[in-house]
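> Quick one: sequence and predicted model below, then my questions.
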Amino acid sequence: MALSQPTLTPPPRILVIEDDYANRLLFSDYLTYAGFVVLALADGTELGPTLHAFQPDLLVLDLGLPDPDGYCILEQLQTPGGGPQLPVVVVSGYAFVDHQERALALGVHQYLIKPVRMKHLVQAIQSALVR
C-alpha cells in the first residue's frame, strides 16, 4: 500500500502596510513564524508596483497611515484597475464604530482594534483567505 504524498502548496503571501516600526516588525515576524510569506511597508506610496511585483494573497492594513491613509488605499483597491481584489484585514487604533463601518463598506473582510493578539490576527487572515 503506497503512502500518499502531501500536497505542497506555496504559503500565502501577505502584504502588511503599517507605519509604526514596532508593529510592522511584530506583524512581519509573527506572520512569517506562522508560515506566511510577508512583505511589510511603512506606507502605501508604492502600492501599485508592490502589488504587481509581490502579488499578495491578502493585505493587512493600518488605517492611520501618513499620506495616503488607509481609507485612500482601500478606495484605490476598489477602483477598476486599482489592483487585484485582495482580501483586507484592518488592524487599527481607530476604535469608533463609524471607522469600522466605513472600512467595512470599502470591502474590508475583518476589522481588528489595536492592540491586537497575534493569534486573532492569524485567525482573521486564515478566515479571509478561505473566502
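Ah, there it is.

> When you work out contacts or count neighbours from here on, use the C-alpha atoms and nothing else.
Will do.

> so where do the strands sit in the chain?
13-17, 37-41, 58-61, 88-92, 110-113 (DSSP state E).

> Among the ones you listed, which comes closest to L25?
strand 37-41 (8.0 Å; Cα to Cα).

> let's bring in a second model and compare:
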Amino acid sequence: MAKRVLVVEDNELNLKLFCDLLRAHAFLVEPVNDGRDAVSRARAFQPDLVVMDIQMPHVSGLDLIREMKLDARLRAIPVMAVTAYAGREDEERIRSAGANAYVSKPISLARFMEEVRALVPSDVVEAGGL
C-alpha cells in the first residue's frame, strides 16, 4: 500500500515539484497550497508524512506544526519542514516547534528523498529481493 504524504506549500512550482517527485517514488500525495487548509486536510487524509513549507502567507508553517502536534489524531505524524530559512537558529526553532526533519531551499532532490525515506520507511520488498 502506498504511503501517503500531505504537501503544504504556497509556491505552485515548488508544490508541483514536490508532488511530482513523491509520485515518481510511488507515494500517494495530497497537495495543499493554502496553509489555512492544512490541518483539516491532514485530518481527512491521514498522511504518513507532512511536508511543510515554513514561510507562507496567512499562517506560518511553525504555527501549523504546533497545531498538529497538539491534535491527538495528528501528533504522531512526522513533519518535514522545507524552508528558505537556513540559519542554525532557524533550524532549532523549527525543530522545537515539532518538525522531525529540516530541508533548506533550494532543495537537493536526492536529500529531499533521503529525508522522506528516513521519516517514512518503505515496507515494499524490492523486486528480486526474495
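Here it is on my side, so go on. This one's a predicted model, so the numbers in the text were calculated from it and none came from an experiment.

> What would you report as the TM-score here?
Once superposed, chain against chain, the TM-score is 0.86 (TM-score structural alignment, normalised by the length of structure 2); 121 aligned residues with a Cα RMSD of 1.4 Å.

> Is it possible to get a markdown table of the strands of structure 1 that adds mean neighbour count?
Shown next, in a markdown table, are these (neighbours: other Cα atoms under 10 Å):
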| stretch | mean neighbour count |
| --- | --- |
| strand 13-17 | 24 |
| strand 37-41 | 20 |
| strand 58-61 | 24 |
| strand 88-92 | 25 |
| strand 110-113 | 19 |
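
> Now render the ones you listed as a markdown table, adding distance to E75 of structure 1.
Converted to a markdown table, the strands of structure 1 look like this (distance: least, Cα to Cα, whole Å):
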| stretch | distance to E75 of structure 1 |
| --- | --- |
| strand 13-17 | 15 |
| strand 37-41 | 18 |
| strand 58-61 | 13 |
| strand 88-92 | 12 |
| strand 110-113 | 16 |
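
> between those strands, which gets nearest to D67 of structure 1?
strand 13-17 (12.3 Å).

> Quick check: that closest one compared with structure 2, mean distance?
Mean deviation of strand 13-17 of structure 1 relative to structure 2 after superposition (mean Cα distance after the TM-score superposition for structure 1): 0.4 Å.

> corresponding residue for L26 of structure 1 in structure 2?
Mapped onto structure 2 by TM-score structural alignment, L26 of structure 1 lines up with L17.

> Same question for P68 of structure 1.
Under TM-score structural alignment, P68 of structure 1 pairs with V59 in structure 2.

> Helices of structure 2, start to end?
Under the criterion DSSP state H, structure 2 contains helices at 12-24, 38-45, 61-70, 88-97, 109-119.

> Out of the ones you listed, flag the one nearest V103 of structure 2.
Nearest to V103 of structure 2, of all the helices of structure 2, is helix 109-119, at 6.8 Å by Cα to Cα.

> Now that closest one: buried residues?
Residues of helix 109-119 of structure 2 classed as buried: 112, 115-116, 119 (neighbour count, 16 or more other Cα atoms under 10 Å).

> again with stretch 16-32 of structure 1
Taking 16+ other Cα under 10 Å as the criterion, stretch 16-32 of structure 1 shows 16-19, 23-24, 27-28, 30-32 as buried.
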